[in-house]
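Peer 1: With the sequence up front, the predicted model follows.
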Amino acid sequence: MRATDGVERLDTAPKLTPLLLGGALRAPRKRGPFEAARLPARRLELGGARAGSAALRRYAEVCGFPAGAEVLPPTYPHLLGFPLQMRLMSAADFPFPLPGLVHTGIEVHQHARLTAGDALDVAAWAEGPEPHRRGSVFTMATEARRGGEVVWESRSRYLCRHRTAAAGERGEREPDEELPVRAEWRLGGDLGRRYGAASGDRNPIHLSAPTAKLFGFPRAIAHGMWSFARCLAGSEVQQAWARGEAGEHLDAGAEFKAPVLLPTTVRFAEREAGTNTAALTLRGAEDGRLHLSGSVSSARPSPAPPGPSN
């Protein structure tokens, strides 16, 4: 590791399991007050990150992307940057305790199609925090560069729940709109373990009912990033983009509304909201509970200028 002017350059990607354990051990010392918390002004960088072929196959299989596809799924670069995020969030100088943080949403902006063979320089840093009626919200930002050019970036939002002056206030509830159902998926109890093996994210709340109960969940819950990736894999807009039927740019985002308790059955819905733009939802098949609300958009390539007349 090399540090210069607030930038730490890593030689290898950090291992997630030791970071999870370290973050859990440091958590009791992080007691606030969280309202005055300041995030470390540090940027982590890792050069030459790649999607390994075996890892990519496992990821595509568990998330529903085509096996053997040349184009990298738009959510896969998150896996390359997540160890850097975890290194920051589990560090002693990060003010919020790692256990109990809630991943509330993500935005992804992809500026070029990527392939499994691309070498990406990945960076991550923290932004915020901002007050929230249930605590404090901060953002983990990630970007990937290819040949010095930013080709992918994301903003993940996390909530640290704690007492606030506005704890009793309620925000305005957004309209809960039903979209046309496109697919129904049966999720097994082992989904969290399968996604954890593919992504490296083996947070105990996803692995089994006994470990999830330690954190207040009755059963294991699906990863939010699995829900996001699975919805994008099922999206007609994303599929057309991956086939090269739209421009290079892809925007996608999701808000994680409620945990998906495993095992269960969910319904994926998508509705066109403009040219190459769609709204997405993921709901419980039996109770209709909204688990994810999101969107995806890509731009068609500009038409070629007319050729010279004869």
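Peer 2: Yep, it's here. Numbers count the residues shown, from 1 in each chain.
Peer 1: contacts and neighbour counts: CA atoms only from here.
Peer 2: OK.
Peer 1: Relative to Trp125, how far out is the residue lying closest to Arg42 once chain neighbours are set aside?
Peer 2: Distances taken as Cα to Cα, 6 or more residues apart in numbering put Gly6 closest to Arg42, at 4.9 Å, once the chain neighbours are dropped. Gly6 sits 10 Å away from Trp125, going by Cα to Cα, to the nearest Å.
Peer 1: tell me, what's touching these two both at once?
Peer 2: Here Gly6 and Trp125 have Ala41, Arg42, Arg43 as joint contacts, going by Cα atoms under 8 Å, 6 or more residues apart in numbering.
Peer 1: those helices in the stretch 101-250 of the chain, which residues are they?
Peer 2: Along the stretch 101-250 of the chain, counting by DSSP state H, counting those that start in this stretch, helices occupy 191-199, 209-213, 224-234, 236-242.
Peer 1: Take the shared contacts of Gly6 and Trp125 and lay them out in JSON lines including neighbour count, distance to Glu172 and secondary structure.
Peer 2: Output for the shared contacts of Gly6 and Trp125, formatted as JSON lines (neighbours: other Cα atoms under 10 Å; distance: Cα to Cα, whole Å; DSSP: H, G, I helix; E, B strand; the rest coil):
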{"residue": "Ala41", "neighbour count": "11", "distance to Glu172": "33", "secondary structure": "coil"}
{"residue": "Arg42", "neighbour count": "16", "distance to Glu172": "35", "secondary structure": "coil"}
{"residue": "Arg43", "neighbour count": "21", "distance to Glu172": "35", "secondary structure": "strand"}
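Peer 1: just to revisit the earlier point, pull the contacting residues for the residue nearest to Arg42.
Peer 2: Gly6 neighbours (Cα under 8 Å, 6+ apart): Ala41, Arg42, Arg43.
Peer 1: One more: Glu35?
Peer 2: Glu35 neighbours (Cα under 8 Å, 6+ apart): Pro131, Ser136, Thr164.
Peer 1: What residues does the nearest residue to the first one once chain neighbours are set aside make contact with?
Peer 2: What it means is Pro131. Sequence neighbours aside, Val137 is the residue nearest to Pro131 in space, at 6.3 Å (criterion: Cα to Cα, 6+ apart). With contacts defined as Cα under 8 Å, 6+ apart, Val137 is in contact with Gly128, Pro129, Glu130, Pro131, Arg157, Tyr158, Leu159, Cys160.
Peer 1: let's bring in a second model and compare:
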Amino acid sequence: MSEVTFRELRNPPPMVINFAKAVLRATVKPGKSPTLPDVGLRLNDVALDEKHLAAYRKVCGFAADGKLPVTYPHMHAFPLHMALILTDGFPFPAMGLVHVRNSITQYRPISEKEQLNVKCYLGNLNKVDKGYEFSIFTSISTGGERVWESESVNFFRTGGGSGSKKKDAPTPEPAKNTVEWKVPGDTGRRYGAVSGDRNPIHLYPLSAKLFGFKRQIAHGMWSKARCLAELQNQLPETAYTVDVQFKLPMFIPATVKFENTEVKGGSDFRLLAKDGIKPHLAGQIRPVES
């Protein structure tokens, strides 16, 4: 990939316009040898919106403590992510993408009062079984200091592939020592109102059925945020990375079970269906090696 050319923005791209463009680009095809545009976006001096932060904390379960929730900077990055995948020359339709993995590294707690500089760009396009994966990278700084970064890995299905199934995979043991949550059916609409991600698959049963789902599903980044809200008082004050792998969709309303296990150097957590077996999300928290 060539050197990225960044474009400075004065304001976040309006999500209404982003989704309108997504509809217009719904028929985009990747072709035989897709490539990613060598472009990036910058948005500087992003200040706190207290009402927005309060709404985010409420829907995700974070307590107010004077610091930004570790997943909150993604709210500033997501409109830029959308604008990047709607750039001329981007090879995939936005509506056909699935968020499969997300990694966040926070180098230190971020105060609510700090102004943030946000930088996003594309990379790591790879052909995988049944489609393509690519990454959207985000780096956030304040006062010239890098404080937060992430990698969001997305998948576009083209079909084909080996089609092999893991018939001999052992049945996982039910989780133990879990915390049970009730996830209301309006969670997708509430999180969508805060994040701007009003993808129809998250909103109503009818709109989700138009895209092949039996009813609406929870946002992956809401699931990650809700897990980290449960662990808020246990998260490190020093630099750490939290990786998650999104598994089966969570149809809402739902009853789910959260499990956290301390391991050497960090912790592993899972978000499971009511049966304590079917996985919605798996995550790992690890310190950043100095």
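Peer 2: Perfect, I can see it now. Please read these numbers as outputs of a predicted model, since none were measured by experiment.
Peer 1: Now the TM-score, please.
Peer 2: The TM-score (TM-score structural alignment, normalised by the length of structure 2) is 0.92; 287 aligned residues with a Cα RMSD of 2.2 Å.
Peer 1: quick revisit: which one of the helices of the stretch 101-250 of structure 1 lies nearest to Asp176 of structure 1?
Peer 2: Comparison of those against Asp176 of structure 1 by Cα to Cα identifies helix 224-234 as nearest, at 17.9 Å.
Peer 1: Could you tell me where the closest one falls in structure 2?
Peer 2: Aligning helix 224-234 of structure 1 against structure 2 (TM-score structural alignment) gives residues 220-230.
Peer 1: what's the average distance of the matching stretch to structure 1?
Peer 2: Averaged over the aligned pairs, stretch 220-230 of structure 2 sits 0.5 Å from structure 1 after superposition, using mean Cα distance after the TM-score superposition for structure 1.
Peer 1: Aligned to Phe215 of structure 1, what sits in structure 2?
Peer 2: Match for Phe215 of structure 1 (TM-score structural alignment): Phe211.
Peer 1: The residue nearest to its match when sequence neighbours are not counted: neighbouring residues, count only.
Peer 2: Ranked by Cα to Cα, 6+ apart and with sequence neighbours excluded, the top spatial neighbour of Phe211 of structure 2 is Ile201, at 6.7 Å. For Ile201 of structure 2, the neighbour count with other Cα atoms under 10 Å is 24.
Peer 1: Please spell out which residues along stretch 26-46 of structure 1 are buried.
Peer 2: Within stretch 26-46 of structure 1, the residues scored as buried using 16 or more other Cα atoms under 10 Å are Arg26, Ala27, Phe34, Glu35, Leu39, Pro40, Arg42, Arg43, Leu44, Glu45, Leu46.
Peer 1: And the furthest pair within the residues you listed?
Peer 2: Pairwise over the buried residues of stretch 26-46 of structure 1, using Cα to Cα, the maximum falls at Glu35 and Leu46, 31.5 Å.
Peer 1: check contacts around the residue nearest to Gly220 of structure 2 when sequence neighbours are not counted.
Peer 2: Leaving aside its sequence neighbours, Gly220 of structure 2 sits nearest to Phe246 (Cα to Cα, 6+ apart; 6.6 Å). For Phe246 of structure 2, the contact set (Cα under 8 Å, 6+ apart) comprises His99, Val100, Arg101, Gly220, His280, Leu281, Ala282.
Peer 1: still on that earlier bit, would you mind finding the match for the residue nearest to Pro131 of structure 1 in structure 2?
Peer 2: By TM-score structural alignment, Val137 of structure 1 lines up with Glu133.
Peer 1: which secondary structure element contains the closest residue to Ala254 of structure 1 other than its chain neighbours?
Peer 2: Of all residues not flanking Ala254 of structure 1 in the chain, Gly294 sits nearest, at 4.0 Å (Cα to Cα, 6+ apart). Per DSSP states H and E: Gly294 of structure 1 is located in strand 290-298.
Peer 1: aligned partner of Ala112 of structure 1 in structure 2?
Peer 2: Under TM-score structural alignment, Ala112 of structure 1 pairs with Arg108 in structure 2.
Peer 1: With Lys15 of structure 1 as the reference, measure out to the counterpart of Pro37 of structure 2 in structure 1.
Peer 2: Superposed on structure 1 with TM-score structural alignment, Pro37 of structure 2 falls opposite Pro40. For Pro40 of structure 1, the distance to Lys15 of structure 1 (Cα to Cα) stands at 21 Å.
Peer 1: cool, and Gly288 of structure 1?
Peer 2: 37 Å.
Peer 1: The helix or strand that contains Thr17 of structure 1 vs structure 2, mean deviation?
Peer 2: In this assignment (DSSP H and E), Thr17 of structure 1 forms part of helix 16-26. Superposed on structure 2, helix 16-26 of structure 1 shows a mean distance to its aligned partners of 1.3 Å (mean Cα distance after the TM-score superposition for structure 1).
Peer 1: So which elements touch the helix or strand that that helix is followed by?
Peer 2: Using DSSP H and E, the helix or strand that follows helix 16-26 of structure 1 in sequence is strand 43-49. Using 3 or more Cα pairs under 8 Å, 6 or more residues apart in numbering; DSSP states H and E as the contact test, the elements touching strand 43-49 of structure 1 are strand 7-10, helix 76-89, strand 120-132.
Peer 1: and of those, who's closest to Glu272 of structure 1?
Peer 2: Of all those, helix 76-89 sits nearest to Glu272 of structure 1, with 24.3 Å by Cα to Cα.
Peer 1: contacting residues around that closest one?
Peer 2: By Cα under 8 Å, 6+ apart, helix 76-89 of structure 1 touches 13-16, 19-20, 23, 44-45, 49-51, 94, 96-98, 122-126, 140, 142-144, 152, 154, 199.
Peer 1: What span of structure 2 is that helix aligned with?
Peer 2: Under TM-score structural alignment, the match for helix 76-89 of structure 1 is residues 72-85.
Peer 1: Just name the closest of the contacts of Phe246 of structure 2 to Glu114 of structure 2, please.
Peer 2: Closest to Glu114 of structure 2, out of all of these and judged by Cα to Cα, is Gly220, at 26.7 Å.
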